[in-house]
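Chemist: structure for the following, please:
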Amino acid sequence: MRPIRIIVAEDLDVLRNHFCQLIGREEDMNVVGQAASGKQVLQLLQEHEADIIVMDIEMDMKHDGIITAQKVLLSYPHLKIIFLTVHEDDETVFNAFETGAVDYVLKTSPPEEIIRSIRSSYDGIVQIRPEFSYKIKNEFSRIRRNEESLLKATIILSQMTPTELEIMELLLKDMKVAEIARFRQVEQSTIKSQINLILKKFNKKRSKEVTQMLRDLNIHQLIHKVRGGG
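Modeler: Got it, this is the predicted structure:
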């Protein structure tokens, strides 16, 4: 049976040599190419057939590995990409997995973990390690909560009166009660009553809570369209 063909991409020579030696000691693995940048990875793929790319995220530029992974998988969808990195922050983890990479291993991981990741990835076994799985679960939970909040807020906005929508739009422009009253040429007490009705619909106590929620959900501009704007 032929060995697993691997490309190692790491911009630091000492680390690249270390990973190549580590992988090269395995009888069922063969390093077919070494790269110090994403550009070199793409060049190697034109010259060598590979099964797996073990790639750093930051090489000659920030997120070079992520950008390269996107390009690689468009042209070589059969390839398996394992990110080998020092980054553990949520955004980097999510961006890495969004490319279609099959694993994300820290450079500080024991050598046997890196080797195990290569074998598992080659066999089509994708196992997200515990230190990253909770990040992904939390992100899915956040997305689900946002979707529920988005649906609820959209329904409320669609049921608001034209006057309430106008006041909501003015609040989003950070106008005070007195300014809104002058703008609409009504008493401040009238504006306060109308704002209280809006707060009850959103089940909030302060207008800033409503405006912040709409901004967080990125639907604050929807009010203008609901009112018939362009």
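Chemist: going by C-alpha atoms from here, please, whenever you check contacts or count neighbours.
Modeler: Will do.
Chemist: off-centre distance for stretch 16-24?
Modeler: Centroid separation for stretch 16-24 versus its chain: 30 Å, with CA atoms, centre = their mean, to the nearest Å.
Chemist: buried set for that stretch?
Modeler: For stretch 16-24, burial by neighbour count (16 or more other CA atoms under 10 Å) applies to 16, 19-20, 23.
Chemist: now swap in stretch 109-118 and tell me
Modeler: Within stretch 109-118, the residues that count as buried by 16+ other CA under 10 Å are 114-115, 117-118.
Chemist: got it, and stretch 67-87?
Modeler: Using 16+ other CA under 10 Å as the test for burial, stretch 67-87 gives 67-70, 72-73, 79-85, 87.
Chemist: could you do stretch 86-93 as well?
Modeler: 87, 93.
Chemist: elements contacting the strand or helix carrying residue 179?
Modeler: Assigned by DSSP states H and E, residue 179 belongs to helix 177-184. Applying 3 or more CA pairs under 8 Å, 6 or more residues apart in numbering; DSSP states H and E, one finds that helix 177-184 contacts helix 188-202.
Chemist: now the second one, please; I'll put the structures next to each other:
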Amino acid sequence: MKIIIADDHAVVRSGFMHILNYQNDMEVVATAADGLEAYDQVAKYQPDILLMDLSMPPGESGLIATGKIKEDFPNTKIVILTMYDDEEYLFHVLKNGASGYVLKNSPDEELLSAIRTVYDGGTYIHPSMATSLVRQFVKKDSGEVETDPYKILSKREIEVLPLVAKGYGNKEIAEMLYISVKTVEAHKSKLMEKLNLKSRPELVEYALRKKFLNF
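Modeler: The predicted model follows:
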């Protein structure tokens, strides 16, 4: 199977490449340092599997890239590799089209098993996250009301929203917009409140749905 590894740390990419290329049934055909590069590499190589880190600042995050890649290249199956043992992230990456969710502290055998399971058409969830997944799917719909962000958000909040969703930190956003870090924090808190969002994954999903990530 052809595999692409997307992670912002070169040493991590190198380590996983060594593990996967040692397998008789796996070949790493390319690597990427962020979501945008991952998209380009998938377009070029059309791999069977994309092994994707969830957080790759300051570039485009794996959470954002997963939805784009799955929409444009449905035959490429995505396995998320992350440090986040977080049910919110798990729920959102699965909704965005990922087929696997593996924690970075898992043994090599688990990663290999996850890749093979996904390649064969299955879904792999780290065992510790299975209960969280069930909890998320049995929750009743929150009844989110669709609102026009251009009517309820200030101009500055509209500028901050896509930057937060793309994974930039408060300091980076402050430098980009020539405002203080405290002002960024205030705008971020206010827009989350106005949009009734409780977590960053929810904000990312909202930004994707409203096309803010094209900014």
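Chemist: and the TM-score between them?
Modeler: Scored against TM-score structural alignment, normalised by the length of structure 2, the superposed chains reach a TM-score of 0.63; 145 aligned residues with a CA RMSD of 2.1 Å.
Chemist: inside strands: which ones of the buried residues of stretch 16-24 of structure 1?
Modeler: Secondary structure from DSSP state E places none of those in strands.
Chemist: now distance to residue 182 of structure 1 too, for the buried residues of stretch 67-87 of structure 1, in JSON lines please.
Modeler: JSON lines is the format used below for the buried residues of stretch 67-87 of structure 1 (distance: CA to CA, whole Å):
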{"residue": "67", "distance to residue 182 of structure 1": "52"}
{"residue": "68", "distance to residue 182 of structure 1": "56"}
{"residue": "69", "distance to residue 182 of structure 1": "56"}
{"residue": "70", "distance to residue 182 of structure 1": "54"}
{"residue": "72", "distance to residue 182 of structure 1": "59"}
{"residue": "73", "distance to residue 182 of structure 1": "59"}
{"residue": "79", "distance to residue 182 of structure 1": "64"}
{"residue": "80", "distance to residue 182 of structure 1": "63"}
{"residue": "81", "distance to residue 182 of structure 1": "61"}
{"residue": "82", "distance to residue 182 of structure 1": "61"}
{"residue": "83", "distance to residue 182 of structure 1": "59"}
{"residue": "84", "distance to residue 182 of structure 1": "60"}
{"residue": "85", "distance to residue 182 of structure 1": "58"}
{"residue": "87", "distance to residue 182 of structure 1": "53"}
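Chemist: got the contact list for the most centrally placed residue in structure 2?
Modeler: Note on structure 2: the residue nearest the mean C-alpha position is residue 63, at 1.3 Å, using CA atoms, centre = their mean. Shown in contact with residue 63 of structure 2 (CA atoms under 8 Å, 6 or more residues apart in numbering): 54-55, 92-93, 96, 204.
Chemist: please name the nearest non-neighbouring residue to the aligned partner of residue 103 of structure 2 in structure 1.
Modeler: Taking TM-score structural alignment, residue 103 of structure 2 has residue 106 as its aligned residue in structure 1. In space, and not counting its chain neighbours, residue 106 of structure 1 is closest to residue 85: 5.0 Å by CA to CA, 6 or more residues apart in numbering.
Chemist: kindly report the same for residue 98 of structure 2.
Modeler: Counting by CA to CA, 6+ apart, residue 98 of structure 2 lies nearest to residue 78, which is 4.9 Å off, once chain neighbours are set aside.
Chemist: checking that neighbour next. Helix, strand or coil?
Modeler: Here residue 78 of structure 2 takes the strand state, with states given by DSSP: H, G, I helix; E, B strand; the rest coil.
Chemist: which position in structure 1 pairs with it?
Modeler: Residue 78 of structure 2 maps onto residue 81 in structure 1 when the alignment is built from TM-score structural alignment.
Chemist: let's see which of the contacts of residue 63 of structure 2 end up in helices.
Modeler: Counting by DSSP state H, those place 92-93, 204 in helices.
Chemist: farthest residue from the center of structure 2?
Modeler: The outermost residue of structure 2 relative to its centre, with distances by CA atoms, centre = their mean, is residue 24 at 28.8 Å.
Chemist: counterpart of that one in structure 1?
Modeler: Residue 24 of structure 2 is assigned residue 27 in structure 1 as its aligned equivalent, the criterion being TM-score structural alignment.
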